[in-house]
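Colleague: Turn this into a model:
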Amino acid sequence: MKVEQTKLEGVVIITPRVFGDHRGWFTETFNKEKFMENGIDIDFVQDNHSLSSQKGTLRGIHFQKEPKAQTKLVRCTRGKILDVAVDLRKNSPTYKEWVAVELTAENHKQLLVPKGFGHGFLALTENVEVQYKVDEVYSPDHDRSIKFNDPEIGIEWPDIKPVLSEKDEKAPLLKDSDVDF
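Modeller: Reported below is the predicted structural model:
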């Protein structure tokens, strides 16, 4: 397993070892012991799996407020996405900064998005499947989103017309949100 630190402290790219032969391949996407050896100590409690049928589907920027904030371990198991993490911790030296990583079914990369960060992704192909683990169960009362194109954050999305949910269309700007990190 290879762990790469991004410019945002705690947001890491994890590339598991892949073993392949004439039959296909095998990889461990999560191994608590190996994660702990790399300084990642998280107790995941829920797995999620989504399908984005249309290229250009944009989900995010999502997070859960305290006390139900979530750490996410995200991977793309079909197709290709641009996965984005945004630092929403007001006292952080990287507040409002973001990183973007291309996750694909072929590159097996995963993005670890800690509590205190917003998360979103853009489907770069049709029929994208994304799976992610979280360390806190979904809580509708704590679920929040921020406008994907908030100029205060300035995420550089590819030039694709986004397909948005009603929730994401109506998401507030960061300055109008009740983010509490």
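Colleague: C-alpha only now, for contacts and for neighbours.
Modeller: Noted.
Colleague: Toward the C-terminus from whichever strand or helix holds Gln131, list the very next helix or strand.
Modeller: Assigning secondary structure by DSSP states H and E places Gln131 in strand 128-134. Of the helices and strands lying after strand 128-134 in sequence (DSSP H and E), the nearest is strand 143-145.
Colleague: contact partners of the lengthiest helix in the chain?
Modeller: Counting residues, the longest helix in the chain under DSSP state H turns out to be helix 32-37. Residues from elsewhere that reach helix 32-37 (CA atoms under 8 Å, 6 or more residues apart in numbering): 1, 41-42.
Colleague: From the chain's centroid, how far away is that helix?
Modeller: Relative to its parent chain, helix 32-37 has a centroid offset of 20 Å by CA atoms, centre = their mean, to the nearest Å.
Colleague: next one: stretch 135-150
Modeller: On CA atoms, centre = their mean, the centre of stretch 135-150 falls 12 Å from that of its chain.
Colleague: Could you list the buried residues of that stretch?
Modeller: Of the residues in stretch 135-150, 135-136, 138, 144-148 count as buried by neighbour count, 16 or more other CA atoms under 10 Å.
Colleague: Second chain to compare with the first, below:
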Amino acid sequence: MKFRELGIKGAYEIVPQQHGDPRGMFMEWYRFDRLAEVVGHPLNLAQANLSVSERGVVRGIHFADVPPGQAKYVTCVRGAVLDVVVDLRVGSPTFGHWEGVRLDDVDRRAVYLPEGLGHGFCALSDGATLSYLCSATYNPAGEHALHPLDPGLGIDWPAEVPLLSSRDEAAPSLADALASGLLPRYDACLEFTESLREG
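Modeller: Presented below is the predicted three-dimensional model:
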């Protein structure tokens, strides 16, 4: 298992080691101890999600209030997606930047994103199935979205006509969310991460 930090501080791409033979394949897709070693604290597992999307579906950009936020460990167990991480932490050196990682059922990579970052993806195949491990349970009052097609984000989605949920279609732009004070602050996110390390 290899970890590579993305251009957005605190977010990682994880490449597992696959062991295959004529019977099939085995791998460790998540290791509590290895992740904690890299990010400096354990990922508290509070909820696991599974989503299935048809080709061209775009979900996101979703994020949660910090604290407590919601860290995620995401992998694609069927098909393929372009997984997107967006830095929404006001004051971060990479605020507003995004990075995409292809997740699929061939290389079986995963992405870890800490509290305060935005997350979304575009399904590259029919029946693309994502599995998420989350550090906090779903809290409707503290969960938010940005419009994934916002030119202010400038995400290059690989879909001719992206299919969005009504929630994502109605979500504000990055500029509007910033002006309304909806976005997490970088210093608060760092402070929260430090509390996890100390705890």
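Colleague: before we move on, the earlier item: what's the closest of the buried residues of stretch 135-150 of the first structure to Phe26 of the first structure?
Modeller: Proximity of those to Phe26 of the first structure (CA to CA) peaks at Asp135, which lies at 24.7 Å.
Colleague: center of the first structure, which residue is that?
Modeller: The C-alpha lying nearest the average C-alpha coordinate of the first structure belongs to His119 (CA atoms, centre = their mean; 4.5 Å).
Colleague: isn't there a strand covering that one?
Modeller: Yes. According to DSSP: H, G, I helix; E, B strand; the rest coil, His119 of the first structure belongs to a strand.
Colleague: That one: what's it in contact with?
Modeller: Neighbouring residues of His119 of the first structure by CA under 8 Å, 6+ apart: 60-63, 83-86, 113.
Colleague: please redo it, this time with the cut-off set to 7 Å
Modeller: Each residue near His119 of the first structure by CA atoms under 7 Å, 6 or more residues apart in numbering is listed here: 60-63, 84-86.
Colleague: Strands of the second structure, start to end?
Modeller: For the second structure, the strands defined by DSSP state E cover 2-5, 12-15, 19-21, 24-26, 47-53, 58-64, 72-78, 80-87, 98-104, 110-113, 117-123, 128-134, 143-145.
Colleague: Max pairwise distance over the contacts of His119 of the first structure: which two?
Modeller: Using CA to CA, these reach their maximum pairwise distance at Phe63 and Val84, which is 12.1 Å.
Colleague: Once you drop chain neighbours, what's closest to Arg89 of the second structure?
Modeller: Spatial nearest neighbour of Arg89 of the second structure, excluding adjacent residues (CA to CA, 6 or more residues apart in numbering): Tyr186 at 4.5 Å.
Colleague: And Arg167 of the second structure, by the same measure?
Modeller: Excluding the flanking residues, the one nearest Arg167 of the second structure by CA to CA, 6+ apart is Ala145, at 7.9 Å.
Colleague: any idea how far Gly24 of the second structure is from the aligned partner of Glu156 of the first structure in the second structure?
Modeller: Under the alignment by TM-score structural alignment, Glu156 of the first structure pairs with Asp156 in the second structure. As for Asp156 of the second structure, its distance to Gly24 of the second structure is 35 Å (criterion: CA to CA, to the nearest Å).
Colleague: ok, these two, which is more surrounded?
Modeller: The neighbour count for Asp156 of the second structure versus Gly24, taken as other CA atoms under 10 Å, is higher for Asp156 (13 against 7).
Colleague: who are the neighbours in contact with that one?
Modeller: Contact partners of Asp156 of the second structure, counting by CA under 7 Å, 6+ apart, are absent.
Colleague: hang on, the earlier thing: quick one: contacts for the residue nearest to Arg89 of the second structure?
Modeller: 89-92.
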